[in-house]
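Engineer: Structure here, sequence nowhere to be found:
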């Protein structure tokens, strides 16, 4: 299943991506008097009965003369997971990225976090903090948990996953390295765009072998594969579960490959600036597009971006 969130007024709604467009599942379910999940958390925890109900609503909506579907280019997207209990990030998880950062290759996963204020969606405009001058992009595969996990093995880890999406671990490097703790440079407002589409696990055969890249103003900056991760998805989940309880809807960002601005020679570092457009693309998961601006503009319009298709 492929899901998104989108705004109707100030409310964030759940949409199901179909060949006809994005289905407003709540509106359609109410019309056909079929009870279906209407938010991301309920969708993640849905059983077979609820999934069958969703498919029934899709079938009925597809055959109906009434339109319940939206063109994705007309939508204002939210983060594809909107209320995770935790946003957990893995640092230096690609060998070449550790090397370009001039840091030792980790022997155990490096863990840090972001807060929910950092969450935003596809095509949102992200403010560059006044206190930071060195804002960087980081293309990342995102894991979304399906059920509670504690002390599980890597062999069973995949059965605890709901799905995957594209993410960008935006980082203010001058704030990040002010102290030994990275948090302040990682969780500024809007510094965790994820989406636009959350793909359930059965859609992705092998998350550890997906192409991943970043394009800045039309120029490819990162181009790698999740096969280059030092710790793969199953190892990350198992390791985290040994130290904390993972919950349904938890978001795990799995690290970024080489090609970040911080890895460039110092005299060739051009940090993100007002007007820049960044696209993070992961094979089978789609493109996440965001623009950046320096000063707050009231009602910053999303349609200033050329809208890429889902």
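Structural biologist: Yep, that arrived. None of the values given here were measured: they were computed from a predicted structure.
Engineer: Going by C-alpha atoms from here, please, whenever you check contacts or count neighbours.
Structural biologist: Fine.
Engineer: Give me the neighbour count for residue 38.
Structural biologist: Counted with other Cα atoms under 10 Å, residues neighbouring residue 38 total 16.
Engineer: one more structure, for comparison:
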């Protein structure tokens, strides 16, 4: 449904900025008139873009699944171990991932991402989910050779197009239990990751609470909650991504994203 159609059918002016629409009251007003809306467009008729193209922050957790940490020979932390991705890494849910030709070990990571809905500071675990707007898929594409050389994550995970996400934001009312969602990654239709968000070390409530004690979380912030076991670097014979490979990530209730890998 287009902005013009929403305005025509509800009489509510829609701002040009998606963050204003979601977080400053317009969406709530439109919901009150949802019975007036006629949905005439199929998803296949439109190009799906990045759900939030200009988030204040993209916060990512490292080794937040027991099986992934075990495969890496690490003991999971009882506090969030984080790194940041730049906004320029964001990519559409079905667009190519463009990898620089000098990268030699390109890896995939399926992640459940949380979208913060209102300013969050020093929130308790019990109240933390009240500050969530919704959820989406994040593909944390990783250049392992750069990551291992730098001994930190930012450069190897912050390359342009290295954060495909979407295919849309599923609002929290549509997800009864975000800690019980199946996560599947396929590369060229071969199953690589098959796990559940129930295997997180730190659940979403604790992540939000812990982060909010050290930084103010803002509407539109993306928190990517880590990846389960099955990534290429943990295999006995690693199957890193190659030019032309297609990575498909599905998270229960959130949909599917699919991206072709292109080396340039």
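Structural biologist: Cool, got the structure. As the structure is a prediction and not an experimental result, all values here were calculated from the model.
Engineer: Aligned counterpart of residue 156 of structure 1 in structure 2, please.
Structural biologist: Using TM-score structural alignment, the equivalent of residue 156 of structure 1 in structure 2 is residue 127.
Engineer: repeat for residue 224 of structure 1
Structural biologist: By TM-score structural alignment, residue 224 of structure 1 lines up with residue 195.
Engineer: Apart from its neighbours in sequence, what residue is nearest that match?
Structural biologist: residue 183 (5.2 Å; Cα to Cα, 6 or more residues apart in numbering).
Engineer: Quick one: map that neighbour onto structure 1.
Structural biologist: Match for residue 183 of structure 2 (TM-score structural alignment): residue 212.
Engineer: tell me the contacts of the corresponding residue of structure 1 for residue 235 of structure 2?
Structural biologist: Aligned counterpart of residue 235 of structure 2 in structure 1: residue 264 (TM-score structural alignment). Counting by Cα atoms under 8 Å, 6 or more residues apart in numbering, residue 264 of structure 1 touches residue 100.
Engineer: Which residue ranges of structure 1 form helices?
Structural biologist: 25-31, 40-44, 48-63, 95-100, 173-176, 183-186, 233-243 (DSSP state H).
Engineer: Return the most buried member of those.
Structural biologist: Of the helices of structure 1, the one with the most neighbours on average (mean count of other Cα atoms under 10 Å) is helix 183-186, at a mean of 21.
Engineer: what does that helix correspond to over in structure 2?
Structural biologist: Residue span in structure 2 matched to helix 183-186 of structure 1, by TM-score structural alignment: 154-157.
Engineer: Tell me the spacing between residue 38 of structure 1 and residue 156 of structure 1.
Structural biologist: 29 Å (Cα to Cα, to the nearest Å).
Engineer: sorry, back to before: what about the match of residue 235 of structure 2, distance to residue 136 of structure 1?
Structural biologist: 11 Å.
Engineer: what residue is smack in the middle of structure 1?
Structural biologist: The centre of structure 1 sits closest to residue 194, judged by Cα atoms, centre = their mean, with a distance of 2.5 Å.
Engineer: Please name the residues that touch the nearest residue to it once chain neighbours are set aside.
Structural biologist: Nearest in space to residue 194 of structure 1, with sequence neighbours left out and distances taken as Cα to Cα, 6+ apart, is residue 167 at 4.4 Å. By Cα under 8 Å, 6+ apart, residue 167 of structure 1 lies in contact with 139-142, 192-195, 253, 280, 288.
Engineer: Relative to residue 61 of structure 2, how far out is the corresponding residue of structure 2 for residue 167 of structure 1?
Structural biologist: Applying TM-score structural alignment, one finds that residue 167 of structure 1 aligns to residue 138 in structure 2. Using Cα to Cα, residue 138 of structure 2 is found at 12 Å from residue 61 of structure 2.
Engineer: What lies in contact with stretch 31-38 of structure 2?
Structural biologist: Residues contacting stretch 31-38 of structure 2 (Cα under 8 Å, 6+ apart): 6, 9-10.
Engineer: can you list the residues you listed in JSON lines and add distance to residue 52 of structure 2?
Structural biologist: Formatted as JSON lines, the contacts of stretch 31-38 of structure 2 follow (distance: Cα to Cα, whole Å):
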{"residue": "6", "distance to residue 52 of structure 2": "19"}
{"residue": "9", "distance to residue 52 of structure 2": "25"}
{"residue": "10", "distance to residue 52 of structure 2": "24"}
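Engineer: rewinding a little: contacting residues for the closest residue to the match of residue 156 of structure 1 other than its chain neighbours?
Structural biologist: Sequence neighbours aside, residue 205 is the residue nearest to residue 127 of structure 2 in space, at 7.9 Å (criterion: Cα to Cα, 6+ apart). Residues in contact with residue 205 of structure 2 (Cα under 8 Å, 6+ apart) are 125-129.
Engineer: Alright, I will stop here.
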